Each structure stands twice: as C-alpha cells, then as structure tokens.
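K.L.:
No letters, just coordinates:
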C-alpha cells in the first residue's frame, strides 16, 4: 500500500520527484502540499474562515475626510475636525426657476410650507433670490445622522415632486448632500450587485470553454473567490495601520478575481499539458510547480512591487488601494502555491471530470497560433513596425490628456438630481461648492477678527465677480476657529482667494492661521500631491520591475524590453481613455457625458494596475521562452515554442480579465467606466498586439542579444528555467526522496 506521507529528507539533501530535482520555493511548497494534501486543503479553509471571523470582531477602520486631505485644505480640515464644531446636518436645496412669463412666488410659498410639514425635514430657510431675478432657492436640512440622511430624504423628494406637478409652468427640483448620496448610493449598489452576480458566472463560463471540463473550470474560480474573501478579512487588521476607503474592496475584487484566476489557469494548464504528454501525475505536478509555479511567484512579487508604488502618493485612498491589492495578490499567490497543488494531487485525472462534449480536447495543437507566429517570425521587422504603428495610433490622443476632479457631471446626465445641481450651480454658485476659509486664533470673537471679516466682505464685493456671497460665518463653541464660506466663480477664483484676499484680510490677524478648504481647494491640493508623487511612483515601479526581470532572466535586454512593452500598453490605454471619455465617443452606448478630462486619479492608478497585470503575462511567456532556450533551442525557435504553447492559456486569461473589467464599465460613475474601459482595452491590446506580435518580432530581431548580461553582473543568481529531461512515465509511483 502506497505511503502518502514519506519521511522528509534533511534540509541539506537534494530532493527528487518523478525524476526531477526540486528547486525553489514554489516547487518545494507544491511538493509539501501534495504530500500533505488533506492538511493543506483544510488549512486553507481554516485560514479563510479564521480571518473572516477575526475581521468581524475587529471591524474595519475607515479613513475620515481629514485623513484624505492634502496641503492647506488638509490642514484646514484637521483644524475643523479638532475644533469641536457641532455636527452639521445634511443640507438640501430646492430651486424654483421661472420659465417664460411665469411667476414663482406662489410656488416658493408652496415649497416652503410643504417642506415644513414633511417628515425628517428641519431648518427650512426663507427663500433667497438669484442675481438675475429668475431663480429662488429654499434650503433646509435632513434631521438625524448626516451619514445616513440618504435613507430619510425620500419624503422631501416626494414633496418637491408634488409641488412641481402642481406648478408645471415652473422648474422645481431638489439637490443636496442626502439626495446626491441617495442617487450615487442606489445606482452604485445596483451596479455592484449586478457586477457581483455576473462576474463569477462570466468567468466560469469562459473557463468552461477554455478547459472543456467542469471541475477544472471550478478550481480557479474557487481559489480566486476564497483569496478575495481572505484578503478582505486581513484588510480589517491592516486598516489599524492604514485606514481604508469604501472603494478598496471593489478594487480588491477586480484585481483578486483577475490574478487568482490567471495563476490557477497557468498552473492547471501546465499540469494538464505534462500529463497529456505522457508524464505521470506526480511528474506533471513537479514540472508545473517548477515552471508555472515559479512564474506565479515571480509574477506575484512583481505585481506586489507595482502596487507598492501607490505608497509614494502619501494619499489615504491610494495607500488603502495599495494595502488591499497587495493583500489580495499575496493571498492569491499563497493559495496557488499551496492549496492548488494539493487539490491537483488529490484529484489526479479527476481534474478533467464532467467533460463538456464539443469543448473538451485531449490536446490542443495550437495550429492557428503556430501559423500566425510563423508569419510574424518570417518577417519580424515588418511585424514590429506594423505593431508599433498600430499602438502609436491608439496611444496618440494621450498627448491631449487632461485631468479633472470628480464632480456631479460624472453621474448620469439624465438623472433629475444631476440636472438640479447644474441649475443651482449656475444660479447660486456659492451654494453648491463654496470655498471655506478656516481661521484659527486665540479668539475669533474680538474686534480684530470682526475688522478682518469686514475687509473680507469688501474684497468679495470688489473681486469682479470671481467671489460671490452671501458670506456665511460659523464659529466653534470655544471661539477659537471660524469657518467663513464664500462662492467661487471661474477657474482663477481659488487663486484669487488664496493668494490675494485671504492674506490681505484674515492673514493680518495677529497669531492667526488662515487656510482655504472646500471641494475646489481640496481638488487643487490633491492634484498638487499627485504631481509631486509621480516621479517617485514611476521611478519606483519601473526600477523595481526592471530589477526583478533582470534577476529572474539574467538579461539586461529582456528587462528593458519588458518595461518598454508594458509602457506601450499603458500608453495605449491612456489614448483609448482620451478618445472615449474626453472626446466623447460612445457616449450613448456607455451612458456618460464627456466632461473634457479624465478623472484626476485615473492615470496614476491605471499605470500601477496595468503595469502589474501586464507583468503577469510577460513573466509567464518569458519563462516558457527561456525554458526552451535553456534546453538548447535557438532563440527564434524558443520564441516560437514558448509563445505557441502559452498562447491558448494567455488568450483564456486575457478573455477572463477583459470580461470582468468590462463589467465595471456598466457602473454609473464615470470613474468606474473609465477604469473598466481602460483596463479591458489595455489587457486586450497587451494579449494580442504586444504579446502575439511585438514581443516575438523584437526577440527574433535581437536573437542571441536577448540574453546579454554584462560580465560585472555575473554575480546574479543562476535560476534554471527548464525542467529536467523527460523520463519514461512510471505510473502513480511513490514520491521517494533521494539523498
């Protein structure tokens, strides 16, 4: 009877499995898991369940607005947070606007009366009139916790709708904090629920086509889902060091599903290929561990390095994204190198159970891919020129790339609340996104502050329309901090307020600190923070990726071409975003309205995510090419064999990623649409033009120069990419260690 748990040899001994020397972390982890399959599988389940329970007890610490601030606006927000201001209720506004020949007085009175008698409505203020005398604005608040006000704003919205129906000759609409949150929250919740319901079935469907067997298709989905669940559990503990933002979990789902499925796909495909080539179950697992397992390890490390670049932004949102994505990638790597080999060892040939007629194939010869590669390699220079030309054409709009802050225009332009915000902003700019001057002094209740406030109001009146009232003041109970609100009109209004008006007024109060915050000020400071961090982020990601490729493949040329090819895919994604979202193509199909710019955090975030995911494919393909080269094949033949044998799995992995990413384009926010389109387009281009045309063409042109390494770098570690020469199949024999 076969012993499933042979005694492990001393650490100093070499171990052979199925005729192969087991070398490297990935292979040793796989072999341990294969021997202790029950322990590995139950251990993984216990790990996922345990961290999930732990996260429930700990809870997740969320970042506050003050955590996310930068520059003067961030300092101002922290002063306000510490000043002990009474919590402000969620504010709402109702605009009543004339149409041709109409009188709005009766409607204003009706709105005011009806709202006063509406549940959860408080603090209804007398209407104010716009400078052009065409609009009136009624402001009020929603009672209770402002964080949950969206759940109580419904009666107010119903009341306004009834008044509008009673006065069809006027435009009457509501907008505000609670109604805006309700619009965004309801639409986003529906979209995310749809995404959750569709992403896993879509992924499973693609894998069923790729594998042609139900069990083999279920394994990657199961690993990816459990990896995401475990990583979300770990995030609760990590949030004690780096508070998280609510969108982090969505990003973790996006990245976790992509890399988790990919890693399993690479591993299972290689194990199946070896078994179909005649290897016994154990030898196939050893080869898969030493090739695909090693690629997963290197790829995962590269992706983690790329994600770590977000730490250099010093921004709470990006830091939260970095922590979340690093956790989910590390968890996916851990699962791929431990529980996956255990499952494959336990299943054996049953991994192909429940075959699907017409889809299951014992072996794919990849004739179509080999024929295509033959054409590329026959004319590598022409192929490279055509590929570069196509990528350059797609990327060309990047030279016109502009960024903008997220705003109400990023929501569906058909939404009534969006339309109301735009009308209010045009008639009462000080009410939609006012600037707030935060003044901190030993006292803000004396003559000095009153004099500076009078000067401030005078400066607002004389600003030529850049600043607009009414100027409103709030003072904290201690009388040490004042918040002075004023409207901004025009692109240079913020600069006028910060550089001229505030220094000339509140800046002259002895011992006072006067800082400008608010939406526009926060956006300006956020952009400044991103601009300052870009060189550090790009330098870190590109430098570390270069070093990892250099060490993994002992080639300066391979490292340089890998970085350049990934930059090309990122540039193409940027060009696509500009073409679609900045120029306004496909507005009707994607249900958005072009706003003249890309969301300000999108370029940096896409660079990091795409660079990491592109390296995922690149490492896998290059490992297979180097494997052939190390066996003695000429470079061109190694390229043909390596890409030809990986083309099917790369295509399947890319289709999974494109499908999942494309689902994000169905969400209601312009930023999520940009994320989905950018990622899907980049992965599609990366898996086709770059990996199938440009990479083989460049490597064919470079020939032996691909593997150039200066003598002074000869100290780099030797990493064998090839498995040992094939041995005759020996059946399902004992895995006996050999000293």
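P.N.:
Received, thanks. Here the structure is a predicted model, which means the values were calculated and not measured.
K.L.:
Only C-alpha atoms from now on, for both contacts and neighbour counts.
P.N.:
Fine.
K.L.:
Report the secondary structure state of residue 68.
P.N.:
At residue 68, secondary structure determined by DSSP: H, G, I helix; E, B strand; the rest coil is coil.
K.L.:
Can you tell me the closest non-neighbouring residue to it?
P.N.:
residue 316 (5.1 Å; C-alpha to C-alpha, 6 or more residues apart in numbering).
K.L.:
That neighbour: what's it in contact with?
P.N.:
Residue 316 is in contact with 63, 67-68, 242-245, counting by C-alpha atoms under 8 Å, 6 or more residues apart in numbering.
K.L.:
Same question for residue 388.
P.N.:
Residue 388 neighbours (C-alpha under 8 Å, 6+ apart): residue 694.
K.L.:
ok, it to residue 598 distance?
P.N.:
For residue 388, the distance to residue 598 equals 25 Å [C-alpha to C-alpha, to the nearest Å].
K.L.:
likewise residue 417?
P.N.:
The gap separating residue 417 from residue 598 is 22 Å, by C-alpha to C-alpha.
K.L.:
Spell out which helix or strand contains residue 54, please.
P.N.:
Taking DSSP states H and E as the criterion, residue 54 maps to helix 37-58.
K.L.:
ah, wrong one, I meant residue 329
P.N.:
helix 316-337.
K.L.:
relative to helix 37-58, how tilted is that helix?
P.N.:
Angle between the axes of helix 316-337 and helix 37-58 is 160 degrees (criterion: axes from the mean of the first three to the mean of the last three C-alpha atoms, to 10 degrees).
K.L.:
could you say what helices and strands the following helix or strand past helix 316-337 packs with?
P.N.:
Next along the chain after helix 316-337, taking DSSP H and E as the criterion, comes helix 339-347. Contacts defined by 3 or more C-alpha pairs under 8 Å, 6 or more residues apart in numbering; DSSP states H and E place helix 339-347 against helix 25-35, helix 37-58, helix 281-288.
K.L.:
Find the one among these with the highest mean neighbour count.
P.N.:
Greatest average neighbour count among these goes to helix 281-288 (a mean of 26), per mean count of other C-alpha atoms under 10 Å.
K.L.:
And it, what does it pack against?
P.N.:
Identification of packing neighbours for helix 281-288 by 3+ C-alpha pairs under 8 Å, 6+ apart yields strand 16-17, strand 20-21, helix 25-35, helix 248-276, helix 339-347.
K.L.:
Let me know the angle separating the third one from helix 281-288.
P.N.:
Just to be clear, that refers to helix 25-35. Using the same axes, to 10 degrees: helix 25-35 against helix 281-288 is 160 degrees.
K.L.:
Now render the helices and strands packed on helix 339-347 as a markdown table, adding distance to residue 686.
P.N.:
Below are the helices and strands packed on helix 339-347 laid out as a markdown table (distance: least, C-alpha to C-alpha, whole Å):
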| stretch | distance to residue 686 |
| --- | --- |
| helix 25-35 | 26 |
| helix 37-58 | 33 |
| helix 281-288 | 24 |
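K.L.:
Relative to residue 147, which of those helices is closest?
P.N.:
helix 37-58 (21.4 Å; C-alpha to C-alpha).
K.L.:
structure B:
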C-alpha cells in the first residue's frame, strides 16, 4: 500500500494544477446538482414494524380526523385576550386552515366554552337528578298517604255494611272508594314510570359525571385567561410534512404580533436544520489557531482547512442534491459536517507534518530543498502518513457502515452519509494535499529547519513518555481511576428524543414548552393517544358509559393526570382517548406510564374484550429509544470485531489491538458519563444551555460509539505506528515506545486539540440533537488522546516489552501485509541533482 500511495502522491505533486482543477470541477458539478435538485431535509425517524406506527395507521382508518399530526401554537396576552385580539386570532386561524396539509384548527376559546358547558351540564344534571329524586320521594309519600286513606275507607265501609246496611251514605262511600283505588292504581303506575326514568337519568348522569371527571383537568385556555393553546391539525404526521410547509404556520402567525398577542410555536412547527452557527465558527477558528501554532505558517495552516472544507463540501453538497430522490434526515448533514471537518483537518495535518519533517531533514543535511526534493518528499509523506490515513479512515468507515445492523433506516442513513463524507475526505487528503504541497513549494520548509528536525531530548513529549514509562503501574492506575470515576453517571443513562424543553432558552419552542407546562401542566406537551377496539358495535345509548368504563381503567395507571375521549369511529367499534401524563413527555414516569398502558392496563381490558393500542409522539420516542438500545450490543460486537481484525493486520500484533479496544471502552464510558451528568442530571446546565435535564438523545450512544471508536483508532494508528516503525527498524521494544511516541506526540496532540475544538463548536449548535453528540465526541477525543493513547498505551507497552508485538507465526503468514511503516519505501533515496526526472520516472 505504501508504494501505491507513494506513486499517487508523486503523481499529484507533478500535476498539481490538474488535480486542483479536477476537485474544483467536481465541487462545481455537485453544487449545480444541489441547486437544481435540492429539496428540504426531513425530521422523520422511520422505525420499521413499530407498534406506535401500526396503532396510528389503524386510527387513521377508523377515526381519520385525529390520526394526522398536530402542531401546537401558544398564545399569550397579559391581562387576558381583548375582543380585538380575539378577532385577530380568528382571522389567523382562518388563514392557517388554508395552508398546505392543514385540515383544521381547534379554536381554544370555543373548545374551552364547550368544556365549561359540559362541566356545567354535569352540575345542572346533578341538580335535576336531585330535584327528580325529591319529587319522586314526594310522590311516593303522597301515594303512601293515599294507600292509608284507601285502607281507612275500606274499614269504614265494612263497618257500615255490618252495622247499618241501609245507611243512605253507603253507596256514595262505595263509589268514592272505587275512585280512590283507581287513583291509587294510576299513581302506582306513574311512580313506577318515574322510578324507571329516575334510574335511567341517574345512570346517564353517573356515566357523564364519571367521564367528565376523568378529563376534568384538560383545558385549552388557562384559568387566569392569559394563555390559550391552538392545535393546528394536519393530514399527515408532522415528520412526513416538508419543513418549508410547516414554516408557513409561523409566517402566517406574524400578524398576531400587531394585535399585541405573544405567539410561540411548538418544536414540531419550527424545525432547525441550520448548520454553521457561531459555535461551529468558533470551533473552526480555534482549530485554525492550533494549526498556525503547530505549523508556524499561514499557508501551511490554511492547507488542512482547505482539504477539510473541500471534502465536506463535495460530500454534503452532493448529499443535498440527492434529496430530490431520497428523504435525508436533518441530523445527517450536521453529523457529516462535524466528522468531515475534524478528520479532514487531521488527515491533512499528518501528511503535511510528515512532509515538513522530511524537508527539514534535507535542509539539515546541507542540501537544497529544490523541486525534485519537494516532490520526492511529498510522495514519501503520502506513502507513509497516507497509509496511516487510509487505515484510520477505513476504521471510521467500518464503524459507521456497521450501523446497518441496527435495522433503523434513519440511523443507517446518518451512518452511511458520515461514512461517505470520511471516504471523500480521505480521497481529498491523498490527492489534493500532495497537489497543494507541490504548489506551496519551499514555503513548506520549516523556518527553523534544524530545530524542526533535530532529535528532541528535553521537549514535553520526551519528558512525558519518560515519566509515564518509568512509573507505568502508577500511570495505568491513575488513568483507570479517572476514567472509571467519570463513567459512573453512565450507569443511570436514560434514552429519549429531545422535546421543546431541550431547546435554547431564547427559542420559541422552549417558550412554548414552558408556557404550556405552566398553564396546562407538563404532560400537555406530549399527550398519549390510546385506542380501544371492541368486537361488536357499541349501542349509542351505552357509548358514554362504555367510554367511562374504559377510561377509568386507563386512569388507574400510575402517572395519569387526565383521560379525555376524543373520537369514535363511525361503526362505534373503536373509541380514542387522549391521556395526559402528570409529567413531561421525556420524564421517566411517562416512560413507566406507557409501559403500564401497554402492559397491565391492556391486559385488564383484554379480559373484558377490549383491544388497546397506544401511540403518540411520546410513545414513538420511547419505542425508538428501546429499539436502539436493543440493537446496541450487536453493533458494538460487530464494530469491535471488524476493527480488531484490521488493527491486527496493521500492527502485526495480538495484544496491541486488544489494548486499543480496552482503552476505547474506557473513553466511551467516560464520555457517556459526562453527557449524562450534563444533559440528564443538569450539572453545569448554565454553561451548556441545559434548562430542563431529561433523557439523553436515543441516537447518541450508537453514533458516539461508532464515531469515537473510529477516531480513537486514528490516534492509536498514528501514534503506535511510529512505535511499530521504530521497532521494525531495529530498536528495542521499550526504546521504540519512547522514540515512536516522541516523533508522533506533537502532531497527535495538535490533531486531538483540533478535533476537540471542532466538536466543541457543535455543543452550542442551533440543532439541539447535535449538542450531546458534540460534547460526547469532544470529551471522548480529549480523554482518549491524552489519557488513553498518550498515557495508558505507552505505559502498558513499556511494561510488556517485546511481548506487546507477539503474534503467532501461522497468523502472521495468513494475514495480508499493508506495510504501514513504509518498509517498501526505505530504498527510495532522495533524487540526485543529476537525472532527477529519470529517477522520478523510475520510482513512478
């Protein structure tokens, strides 16, 4: 491989203009394609065979009006809404109903009046029922009085018939007695009818009161009248609608500001796909400063940046062009840009640094760094450092491509796009870097060439590796203790998807989330939909009672605040409920509530012939998180297995790959711990803009493991390959550790600081989902580079000595040789001043 890359680098150095034009034309071509074909990104997280999606589809068939997506608009007016503001709100809702995909808007004031009327109707019904019972009791008392009179009359008539049969009043008394008994019989019939009506009314009232009590806390206008909640209903799920179409809702709502109404929009209506905020710019600026300090030249410092931006530009602009045919998730380009910038700068830096060291050697030897020397040096740098770049890039690509095993299309898409970005960046580094170095010419020679190339005896790398290897056991123990301590919070890791409470404090999504939580309860930010299906249609007269019966069973689940019936299918075989939890959609109690609804509640109703389905955004988030967690073990096993094979081939050792992987596990555990402490526990929340600590984004562990493993192996590759090179060239094992470390530590440290700077810029990204990934990668790279690769690794390798390079003979023969240390290039001497062109031709 080294010889192949030498020829590639030398060819690019001899034809730099052609290489530069080729990449510029390619960039122009994909940019033209992007302008012609680009469509908006999507926020859809597709999950095949998901239960929540199946329930939602079934609801769409049975009760179409509630199955589409719902966007939340929060209105606020200090002192309550004036008539003029109400008219402005009505006009705005009418405008919203004309927008694409919008099917209806729920008027909060009208709906609240209906809710209030229903509550009043229940109260009035209770009064009427009490009055009816009083009237019934009065009628029953009168009937008893009549029954007594009838008995007295019968006794009087019987007495007269015995004692005075010829009494003139006897016929009249007998006739009156008959009338009285007829009245009594009519009264009995009327009282029985009244009893039946009273029982039916009592049952109807009881059903209505029970059902109304279940959703008594549901409101769309706050009790103080200052906040109202408008629901904008769509004909499809929110994730299926174009961000451009969703953006029309806030645009149409701008007129409300003129009426003095404060308007905030739920997270689902204000998707953020923006990349390149102030945080990212600062990160790249810090990386540029590190490059300038490391390379001491604006030209040389700009070269790795040019490589990184070219690689990211070609890959991401090309990806934007593909949106005409593919729905690309909004996080995918952010992840690609984050990773592409970091590895692009680093990969170019390693080649540039190797070239500058070789030119410094030329100057120290007293020769002149002419065109032929520069080209030859470029070829050697590409053949040696370039080989490490290829292996390092391959490790990252393997880790990202292995996301295929997750079976989740969105995650696969993000992984493949990031892998493609890394692949393009490697190609740019191996071709454009030699071309630009050739154009830079002698400007690549360090200003103080003698100092740049002379062996250091008192620099910080030498002092550090000497201290680490002399006190190896203590160094190993210290690293393990620090990393294990940082990893402790990871034991409480809880996964979910970010909601409005995770957005920036000054964002409309955050204000909407907070106002809803304050005015209507935190659970109103993510209600749960529950469908209940029965085999036989429910009779119209029994509908309210059946809804109350099912709703009461649902309400027995822990964490339920309100249960509100929201729809009935035409055939009355399916009823739907909105379940509001006591806490927010990302809270742990809400997760437990969903499990109860799917478990004990579903089982109890199934015994009564009711089939329960649970769906909604909160449910979708929980199911996505659990599916990702289930796929994680297989993913880790695949990534580590493939990378162990690759590292074994590279380093010709059994123990070096094992050490590299063990170090990675320490790094990823510590980075998980930091992310949990910040985003789940809320530590340093003010610094990292975390106001509502909640579950960590469910995609974070999988993406972090894949990316961090690849990057960790990068530093293992660049640092340990120098040790391997020294060992292969004859040094003793412990001396090879010291010399290899000293030769590569500076550039590895600079590369790590560059990656940390780039990743840290995304910690304050406009896109909330990118923040924990940025922090996890920044912390992971920092810890992995300086504690694992630059402390733990040399300490363990010095303790093991020659044993660290042990490999069975049969395995060594079986595995292919990549020649990472560039042994095949040892015989390629610097070209002489006589016949230089011929020598170059011979080498190529």
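P.N.:
Done, it's in. Bear in mind the structure is a predicted one, so any value in this text is a computation, not a measurement.
K.L.:
coming back round to it: which of the contacts of residue 316 of structure 1 does structure 2 keep?
P.N.:
Contacts conserved in structure 2 for these, counting by both residues aligned by TM-score structural alignment, their matches' C-alpha atoms under 8 Å: 67-68.
K.L.:
and of the contacts of residue 316 of structure 1, the nearest to residue 230 of structure 1?
P.N.:
Closest approach between these and residue 230 of structure 1, by C-alpha to C-alpha: residue 244, at 16.1 Å.
K.L.:
Which residue in structure 2 aligns with that closest one?
P.N.:
Under the alignment (TM-score structural alignment), residue 244 of structure 1 pairs with residue 328 of structure 2.
K.L.:
do residue 660 of structure 1 as well
P.N.:
For residue 660 of structure 1, the aligned residue in structure 2 is residue 758 (criterion: TM-score structural alignment).
K.L.:
do residue 691 of structure 1 as well
P.N.:
When structure 2 is aligned by TM-score structural alignment, residue 691 of structure 1 is paired with residue 789.
K.L.:
SS state for its match?
P.N.:
Using three-state DSSP, the secondary structure recorded for residue 789 of structure 2 is helix.
K.L.:
Which residue comes closest to it once chain neighbours are left out?
P.N.:
Closest to residue 789 of structure 2 by C-alpha to C-alpha, 6+ apart is residue 716, at 6.2 Å.
K.L.:
and that neighbour, that one's in a helix?
P.N.:
Yes: Residue 716 of structure 2 sits within a helix when classified using three-state DSSP.
K.L.:
ok, the residue nearest the centre of structure 1 to residue 144 of structure 1 distance?
P.N.:
Nearest residue to the geometric centre of structure 1 (C-alpha atoms, centre = their mean): residue 251, 4.5 Å. Computed as C-alpha to C-alpha, the residue 251 of structure 1 to residue 144 of structure 1 distance reads 31 Å.
K.L.:
Then residue 350 of structure 1?
P.N.:
Following C-alpha to C-alpha, the distance that separates residue 350 of structure 1 from residue 144 of structure 1 is 58 Å.
K.L.:
Looking at these two, which one has more neighbours?
P.N.:
A direct count of neighbours by other C-alpha atoms under 10 Å for residue 350 of structure 1 and residue 144 places residue 144 higher, at 16 against 13.
K.L.:
pretty sure the more buried one is touching residue 89, no?
P.N.:
Yes: with contact defined as C-alpha atoms under 8 Å, residue 144 of structure 1 reaches residue 89; the gap is 6.9 Å.
K.L.:
Residue 137 of structure 2 is in what secondary structure piece?
P.N.:
Residue 137 of structure 2 is part of helix 108-163, with elements assigned from DSSP H and E.
K.L.:
now for that helix, which elements pack on it?
P.N.:
Secondary-structure packing of helix 108-163 of structure 2 (3+ C-alpha pairs under 8 Å, 6+ apart): helix 170-214, strand 227-234.
K.L.:
ok, and which of the ones you listed has the densest surroundings?
P.N.:
Neighbour counts (mean count of other C-alpha under 10 Å) averaged over each of these peak at strand 227-234, with a mean of 23.
K.L.:
quick one: contacts of it?
P.N.:
For strand 227-234 of structure 2, the external contacting residues (C-alpha under 8 Å, 6+ apart) are 68-77, 80, 96, 101-109, 220-222, 515-516, 519.
K.L.:
Looking at these, which are in strands?
P.N.:
70-76, 102-106 (DSSP state E).
K.L.:
Give me the buried subset of those.
P.N.:
If you count burial by 16 or more other C-alpha atoms under 10 Å, the buried members of those come out as 70-76, 102-105.
K.L.:
among those residues, which two are most distant?
P.N.:
Using C-alpha to C-alpha, the pair of those lying farthest apart is 76 and 103, separated by 23.9 Å.
K.L.:
What residue in structure 1 is paired with residue 344 of structure 2?
P.N.:
Structural alignment (TM-score structural alignment) places residue 344 of structure 2 against residue 260 in structure 1.
K.L.:
what number of residues lie near the match of residue 244 of structure 1?
P.N.:
Applying other C-alpha under 10 Å, we find 23 residues neighbouring residue 328 of structure 2.
K.L.:
how close does the closest residue in space to it that isn't next to it in sequence sit to residue 243 of structure 2?
P.N.:
Leaving aside its sequence neighbours, residue 328 of structure 2 sits nearest to residue 41 (C-alpha to C-alpha, 6+ apart; 5.5 Å). Computed as C-alpha to C-alpha, the residue 41 of structure 2 to residue 243 of structure 2 distance reads 7 Å.
K.L.:
again, but for residue 530 of structure 2
P.N.:
Per C-alpha to C-alpha, residue 530 of structure 2 is found 28 Å from residue 243 of structure 2.
K.L.:
Give me the more crowded residue out of the two.
P.N.:
residue 530 (25 against 21).
K.L.:
what's the distance between that one and residue 482 of structure 2?
P.N.:
According to C-alpha to C-alpha, residue 530 of structure 2 and residue 482 of structure 2 sit 47 Å apart.
K.L.:
same thing with residue 772 of structure 2?
P.N.:
Residue 772 of structure 2 sits 21 Å away from residue 482 of structure 2, taking C-alpha to C-alpha as the criterion.
K.L.:
Tell me which of the two has more neighbours.
P.N.:
Neighbours per residue, other C-alpha under 10 Å: of residue 772 of structure 2 and residue 482, the larger number sits with residue 772, 27 against 14.
K.L.:
What separation do you get for the equivalent of residue 628 of structure 1 over in structure 2 and residue 794 of structure 2?
P.N.:
Using TM-score structural alignment, the partner of residue 628 of structure 1 in structure 2 is residue 726. As judged by C-alpha to C-alpha, residue 726 of structure 2 and residue 794 of structure 2 stand 14 Å apart.
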